[in-house]
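S.K.: Sharing a sequence plus its predicted fold:
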Amino acid sequence: MSIADSASRVNVAYDWLLAEITAFRLASGAPLSENRIATHLGLSRTPVREALQRLETEGLVKRTDNARFSVSTLTPREVNDACDLLQVLDTYIFMKAAQEHDAEVSALIIETVEAMVEAAAAGDRQAWSDADLRFHRVVNQVAGNQLVSETVKHTRRRIQRFWTRAASAQDRLVGCSAEHMELAEAIVARDTDAIPPAVAKHIGHMRVSILEKLEAASVFFGE
């Protein structure tokens, strides 16, 4: 088997596990059997283990005392640490994007946020998530710092599954879309003074929503 074939099999396992975890089809704390996953995907255990190790480095999977894997849970401290980091890095990214964007990018940024607004009004969670992903991808590309972009992606992904649940109510989607529009307009206008408070407001709402969701679901541990 070639290196490319091996990498492809790892990616298949990784993509499946990521989708199952972030969609809550695999719940927090759920054990992850390499044999069962491999059988389900028609793979050997090796690519499944490599995918699990990759997810472990991203904080979505952890090793148990018997060296097996399970879906990670979150503590309040981890949520707060992640939100603190996102606030700093998102502010940097949006500030960079405000300085570097051109007319074509401006139009694309507004277009993606308008798609979020429309999806929120329609209560279409999937369309909203897709537009949100496009927005952050565009802004990250314009900012041009790959290391920061990757750190933000992994940090956001670690808590996004709880944010998705917390933001499922239509009124929160509408409010979040308005926050994104505020950020988009600041970027397009190159209004760097407006970006830090807008990011702080958005991350603050995310923080509260996730903590409330975790508390309601009784998934706190270790505090």
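M.R.: Here it is on my side, so go on. Numbers count the residues shown, from 1 in each chain.
S.K.: alpha carbons only for contacts and neighbour counts from here, please
M.R.: OK.
S.K.: the longest helix in the chain is where?
M.R.: helix 76-100 (DSSP state H).
S.K.: Please identify the buried residues of that helix?
M.R.: Neighbour counts over helix 76-100 (16 or more other C-alpha atoms under 10 Å) mark 76, 79-80, 82-83, 85-87, 89-99 as buried.
S.K.: Residue 71 and residue 25 touch, don't they?
M.R.: No. Contact between residue 71 and residue 25 fails when scored by C-alpha atoms under 8 Å: they sit 10.8 Å apart.
S.K.: Can you list the helices and strands that the longest helix of the chain packs against?
M.R.: helix 125-143, helix 146-166, helix 170-188, helix 195-217 (3 or more C-alpha pairs under 8 Å, 6 or more residues apart in numbering; DSSP states H and E).
S.K.: Run through who's touching the longest one.
M.R.: Right, helix 195-217. 76, 79-80, 83, 86-87, 90-91, 94-95, 159, 162-163, 165-167, 176, 179, 182-183, 186-187, 220 (C-alpha atoms under 8 Å, 6 or more residues apart in numbering).
S.K.: Contacts only, for the residue most central in space within the chain.
M.R.: Central residue of the chain (C-alpha atoms, centre = their mean): residue 157, 2.9 Å from the mean position. When contacts are counted by C-alpha under 8 Å, 6+ apart, residue 157 touches residue 22.
S.K.: that older thread, quick one, the following helix or strand past the longest helix of the chain and helix 76-100 angle?
M.R.: Counting by DSSP states H and E, the next helix or strand C-terminal to helix 76-100 is helix 103-122. Inter-element angle recorded for helix 103-122 and helix 76-100: 140 degrees (by axes from the mean of the first three to the mean of the last three C-alpha atoms, to 10 degrees).
S.K.: putting a second one here so we can go through both:
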Amino acid sequence: MTSAKSSASGKREPQSLSAEQVCERIRSAILRGELKPGAKLTEQDLAAEFEVSRTPVREAIRQLEVERLVSRTPFVGVTVTRLSPEEVIELLDIREVLEGLVARLAAVNMDAAHLQRLKKSLQQLGASAKKGDVAGYLDHALAFRRVLVECCRSATLAEFVLAIENRLRLAGSRTAMLPGRMEAAIREHEALLDAVARHDGEAAERLNRERIQHIRDAVAKSISFSIL
């Protein structure tokens, strides 16, 4: 994480960051994997990193606790949350229901501009899968889902989906690396796109729920091999 800007003379200039800005920087570092599950966070170190007092850091940590991206343990302190396999399965069960509804609403509200964005994301998704580019694949899969969320036109649903999505990102990307998983996902996204393009909300919901069920099954199988 980088905390200070450089002036024309090359000297570092302190930034005045709000608690919200500090929270966003820590959150981004967690979601990008720069801060790994189990990593310890201290107010002193973070305040020094961002060149702020401990007050905005303390407020940021409280918000991240609410989001359950960090956890506070007696005699240990604050650490990046480490999800158990059971928690991952539970979150995927919830995600299945929420994103099924997203797909249904998105199919009803889909317009030409958003449909074009979905097609582009799917093309990029396929290209990344062919190259074995897991990071690119995950980025484009996320972009595909974000377009669907935009089209569902429900701020409340979008908020819940984002909260679950962020927590699941703590589990990493191991299921995408399972043999055949990316290729299967491409076919699932193609079928979903077809249903959405036809404005078939019922089919879109069923297909998106089935897609997430397949992810859940892959995670469940991976647990026995200590992948998560």
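M.R.: Thanks, I have the structure now. Keep in mind the model is a prediction, meaning the values are calculated, not measured.
S.K.: Just tell me what residue 153 of the second structure corresponds to in the first structure.
M.R.: With TM-score structural alignment as the criterion, residue 153 of the second structure lines up with residue 144 in the first structure.
S.K.: what do you get for residue 110 of the second structure?
M.R.: By TM-score structural alignment, residue 110 of the second structure lines up with residue 101.
S.K.: Count residues in the vicinity of that match, would you?
M.R.: A count of neighbours around residue 101 of the first structure, defined by other C-alpha atoms under 10 Å, yields 19.
S.K.: swap in residue 151 of the second structure?
M.R.: 21.
S.K.: Find the nearest non-adjacent residue to it, please.
M.R.: Leaving aside its sequence neighbours, residue 151 of the second structure sits nearest to residue 106 (C-alpha to C-alpha, 6 or more residues apart in numbering; 4.7 Å).
S.K.: how close does the one you found sit to residue 166 of the second structure?
M.R.: 21 Å (C-alpha to C-alpha, to the nearest Å).
S.K.: same deal with residue 210 of the second structure?
M.R.: Per C-alpha to C-alpha, residue 210 of the second structure is found 21 Å from residue 166 of the second structure.
S.K.: quick one: the closest residue to residue 161 of the second structure other than its chain neighbours and residue 167 of the second structure, what's the gap?
M.R.: Nearest residue to residue 161 of the second structure in three dimensions, chain neighbours excluded: residue 98, at 6.6 Å (C-alpha to C-alpha, 6+ apart). Residue 98 of the second structure sits at a distance of 14 Å from residue 167 of the second structure (criterion: C-alpha to C-alpha).
S.K.: what's the burial count for the alignment partner in the first structure of residue 216 of the second structure?
M.R.: Structural alignment (TM-score structural alignment) places residue 216 of the second structure against residue 207 in the first structure. For residue 207 of the first structure, the tally of surrounding residues (other C-alpha under 10 Å) stands at 21.
S.K.: do the same with the one 5 residues further on
M.R.: Using other C-alpha under 10 Å, residue 212 of the first structure has 15 neighbouring residues.
S.K.: cool, residue 181 of the second structure as well?
M.R.: 15.
S.K.: That one reaches residue 175, doesn't it?
M.R.: Yes. In this structure residue 181 of the second structure lies within contact range of residue 175 using C-alpha under 8 Å: 7.2 Å.
S.K.: Tell me the counterpart of residue 194 of the first structure in the second structure.
M.R.: Aligned partner of residue 194 of the first structure by TM-score structural alignment: residue 203.
S.K.: I'd say that match and residue 195 touch.
M.R.: Yes. Taking C-alpha under 8 Å as the definition, residue 203 of the second structure is a contact partner of residue 195 at 6.0 Å.
S.K.: Residue 173 of the second structure versus the corresponding residue of the second structure for residue 124 of the first structure, what's the distance?
M.R.: Alignment note (TM-score structural alignment): residue 124 of the first structure maps to residue 133 of the second structure. Distance of residue 133 of the second structure to residue 173 of the second structure, given as C-alpha to C-alpha: 12 Å.
S.K.: Now the terminal residues of stretch 27-37 of the first structure, how far apart.
M.R.: Stretch 27-37 of the first structure: ends 15 Å apart by C-alpha to C-alpha.
S.K.: in the second structure, what residues pair with that stretch?
M.R.: Taking TM-score structural alignment, stretch 27-37 of the first structure hits residues 36-46 over in the second structure.
S.K.: how far does that stretch sit from the chain's center?
M.R.: Relative to the mean C-alpha coordinate of its chain, stretch 36-46 of the second structure is positioned 20 Å out (C-alpha atoms, centre = their mean, to the nearest Å).
S.K.: close enough to count as contact, residue 57 of the second structure and residue 45?
M.R.: No. The criterion here is C-alpha under 8 Å, and residue 57 of the second structure misses it with residue 45 at 9.7 Å.
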